[in-house]
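1. Got a sequence here, can you model it:
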Amino acid sequence: GPDGALTASRAAYLGGCMGTSNLEAGKKFHIPVKGTHAHSYVMSYRRELDSFRRYAEVFPNTTILLVDTYDTIRSGMVHAIEVGREMKQQGRILAGVRLDSGDLLTLSKQARQMLDDAGLFETRIVASGDLDEYRIAELKRQGAPIDLFGVGTRLVTGHESPAIAGVYKLSSIEQSPGDSQMRMKVTDHTDKTSLPGIKQVYRSYDADGMMAGDCIELESAGADLEGFVPLLSPALKDGYIVRPIQPLDEIRKQVITSLQTIPAEVVRIQNPERYPVSLGPALADARKKTIEGYSGKTW
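-> Now for the predicted structure:
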């Protein structure tokens, strides 16, 4: 939608990103605004060096220079180091250089060596350019001296599954006030067979506070699940918001805290373990009886 970039920035910040380069998102949601300049900014000057110097004047304390507009090593890094030395003489620090294309492993190593040789040890290296968790993990595994990663396109779009195959299934119907009957879809394809009734999802934690597993159970039977925490709560009722609206930073803290309770073996990129999800006894029984009621058979 037209607000996609804004909602994407908000979601990324909630999920743990430290800031956004989207100025409107920063203004609207009070997300910390971070970033560098564009290639077009460099190209608007006759000389790359002039663009770097002017940028350092305007942003004296947060100067991160994009060095790959023309030639990363022979032009961008040379000019960035020249500006960095000038800033150092003025008692300031070149915050970073940004690599946005090419062989990021090789370029980052060359850039780090050039910066260190110039005495710019505090200048950090930022990498961007269609990065995702797999590419970042591989760069880190290979020892790329990259301090910060700028992610965008692959973070907020579904490259592997660009469309969600959502299909409405009826699980319960109220024939009259207080009289609800369960419904479910039954098919030979288990992934398309739905679960009946109004449900709640409950989560258990181990002694260390890490997620141990989820249980899907009928909402009416959940009180019997001792030690489980319900995950679903009403957000709207009769067209009105019934859930307290919290500040964005408070929601972010809760999200990050929750993510930290996921076991490492579940979130690891290579060969992750499957997170355990089970059906509660009441739901399993309701599922069995509903199927038998449809077919007259025992499943």
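
2. Could you use CA atoms for every contact and neighbour count after this?
-> Will do.

3. residue boundaries of the strands in the chain?
-> In chain order, the chain shows strands spanning 64-66, 96-99, 124-127, 148-149, 172-176, 179-182, 199-205, 211-218, 229-230, 236-237, 240-241, 277-279, with DSSP state E as the criterion.

4. Make JSON lines out of the ones you listed and add distance to Arg53 and mean neighbour count.
-> JSON lines is the format used below for the strands of the chain (distance: least, C-alpha to C-alpha, whole Å; neighbours: other C-alpha atoms under 10 Å):
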{"stretch": "strand 64-66", "distance to Arg53": "10", "mean neighbour count": "26"}
{"stretch": "strand 96-99", "distance to Arg53": "13", "mean neighbour count": "26"}
{"stretch": "strand 124-127", "distance to Arg53": "18", "mean neighbour count": "22"}
{"stretch": "strand 148-149", "distance to Arg53": "23", "mean neighbour count": "15"}
{"stretch": "strand 172-176", "distance to Arg53": "66", "mean neighbour count": "11"}
{"stretch": "strand 179-182", "distance to Arg53": "69", "mean neighbour count": "13"}
{"stretch": "strand 199-205", "distance to Arg53": "54", "mean neighbour count": "18"}
{"stretch": "strand 211-218", "distance to Arg53": "51", "mean neighbour count": "20"}
{"stretch": "strand 229-230", "distance to Arg53": "56", "mean neighbour count": "16"}
{"stretch": "strand 236-237", "distance to Arg53": "53", "mean neighbour count": "10"}
{"stretch": "strand 240-241", "distance to Arg53": "51", "mean neighbour count": "10"}
{"stretch": "strand 277-279", "distance to Arg53": "56", "mean neighbour count": "14"}
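
5. Let's see this one next, to set against the first:
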Amino acid sequence: MLVKKCGNVQLINNNKKKNSLTGLFCGGSAFLIWGFVPLYYKTLSHVPAHEVIIHRIVWSLIFLMPVVFFQGQWRAFTAVFRSFEQLKWLLCTALLVASNWFIFIWAIDNDMLIQASLGYYINPLISVLLGMLFLQERLRKLQSVAVLIAAAGVFYLTYRYGSFPFVSFLLAITFGLYGLMRKKLAINSAVGLAVETFVLMIPGIIYLFYLEKTGTAAFCHVDRVTDLLLIGTALVTAIPLLLFNIGVGRLKLATIGFLQYLGPSLMFLLAVFVFEETLSVHQLISFIFIWTALAIYALDSIRT
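-> Predicted structure coming up:
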């Protein structure tokens, strides 16, 4: 009996380790893709951000429906529409993720990728706070120190500029809330994302018809490369979000918060060295605060 119990414990531990490794791989891959995605959207800077968002929604749904079907999740997809509770929360997550997409693409189009990267640096801070408030996740002492240092960096930048970095904050809060709500929803990642894009698709298609009628649509009116890039937004949208939702289900929200530093680090490097955006001294000081916090957070996680 004792041997059997020990075997069961070892099996449970192995499953937990496997789930953690899967979550780490999926979560890390999602943020690596998001880190490089500004290169993709920079090629669509001649298309208004609101039109790009609509195409992201429509083509993502077309990409996701076969994924849902071949995963055997079609019943789960249709069941969501019979559950007011699930549909209500997925409508909220849909609005949050669409808002996040729009702000991000708008920031890229307006050469504000440095501020966008700051937003995604703040995002883990928001995730940690949300985890503490709603999921009863607790921080160790060094993790708390890291959070305070990161917050000091944000407040310093706000003080020196004399205005709150709204683009950064809105990116952080919309995605932080999205991650929290999706973690609380017990629903398949592909199904959830398909429902999110579905509820946004109908107003999106209506708006595309409006653009076509007024002669302001870019799709099929610029060149074939632009058309293909707009269709390709399905891949750069759905794939990292699917990976992210898999990671969220297998990792603590605080760990997801740590992984989220990968994306903004790559964005920051792209902004400075590829897009040649101006990096002020005050921005650099703020980033040093946040990078220091990241180093402390990482060392504490490794030690633990």
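
6. Kindly provide the TM-score of these chains.
-> For this chain pair, the superposition-based TM-score is 0.23 by TM-score structural alignment, normalised by the length of the first structure; 121 aligned residues with a C-alpha RMSD of 6.7 Å.

7. Relative to Thr290 of the first structure, tell me which of the strands of the first structure wins on proximity.
-> Distances from Thr290 of the first structure to each of the strands of the first structure were compared by C-alpha to C-alpha, and the smallest falls on strand 179-182, at 7.3 Å.

8. could you dump the strands of the first structure to CSV with distance to Leu259 of the first structure?
-> Listed next are these as CSV, based on distance: least, C-alpha to C-alpha, whole Å:
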stretch, distance to Leu259 of the first structure
strand 64-66, 30
strand 96-99, 29
strand 124-127, 24
strand 148-149, 20
strand 172-176, 32
strand 179-182, 34
strand 199-205, 13
strand 211-218, 10
strand 229-230, 16
strand 236-237, 25
strand 240-241, 26
strand 277-279, 17
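
9. wait, which of these is closest to Val83 of the first structure?
-> The closest of these to Val83 of the first structure is strand 64-66. By C-alpha to C-alpha, the value is 9.5 Å.

10. Please name every helix or strand in contact with that closest one.
-> In terms of contacts (3 or more C-alpha pairs under 8 Å, 6 or more residues apart in numbering; DSSP states H and E), strand 64-66 of the first structure is packed against strand 96-99.

11. for the strand it packs on, packing partners?
-> Using 3+ C-alpha pairs under 8 Å, 6+ apart as the contact test, the elements touching strand 96-99 of the first structure are strand 64-66, strand 124-127.

12. Please, where are all the helices along the stretch 101-250 of the second structure?
-> Under the criterion DSSP state H, counting those that start in this stretch, helices of the stretch 101-250 of the second structure are mapped to 113-134, 141-161, 166-184, 189-214, 224-250.

13. which of those is buried the deepest?
-> Between the helices of the stretch 101-250 of the second structure, helix 113-134 has the highest mean count of neighbours, a mean of 24, where neighbours are mean count of other C-alpha atoms under 10 Å.

14. returning to what we had before: closest to Asp116 of the first structure out of the strands of the first structure?
-> When the strands of the first structure are compared for distance to Asp116 of the first structure using C-alpha to C-alpha, the nearest one is strand 124-127, at 10.5 Å.

15. hmm, back to that, export the helices of the stretch 101-250 of the second structure as TSV, with columns for distance to Leu91 of the second structure.
-> Listed next are the helices of the stretch 101-250 of the second structure as TSV, based on distance: least, C-alpha to C-alpha, whole Å:
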stretch	distance to Leu91 of the second structure
helix 113-134	20
helix 141-161	31
helix 166-184	11
helix 189-214	6
helix 224-250	16
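
16. which one of the ones you listed lies closest to Cys6 of the second structure?
-> When those are ranked by proximity to Cys6 of the second structure, the top entry is helix 224-250, at 23.8 Å, counting by C-alpha to C-alpha.

17. Now do the closest one against helix 189-214, angle only.
-> 150 degrees (axes from the mean of the first three to the mean of the last three C-alpha atoms, to 10 degrees).

18. what distance separates the next helix or strand after helix 224-250 of the second structure from the centre of its chain?
-> Secondary structure here is assigned by DSSP states H and E; on that basis, the next helix or strand after helix 224-250 of the second structure toward the C-terminus is helix 253-259. Chain-centre distance of helix 253-259 of the second structure: 12 Å, with C-alpha atoms, centre = their mean, to the nearest Å.

19. nearest to Phe84 of the second structure, of the helices of the stretch 101-250 of the second structure?
-> Between Phe84 of the second structure and the helices of the stretch 101-250 of the second structure, the tightest spacing by C-alpha to C-alpha is seen for helix 189-214, at 12.8 Å.
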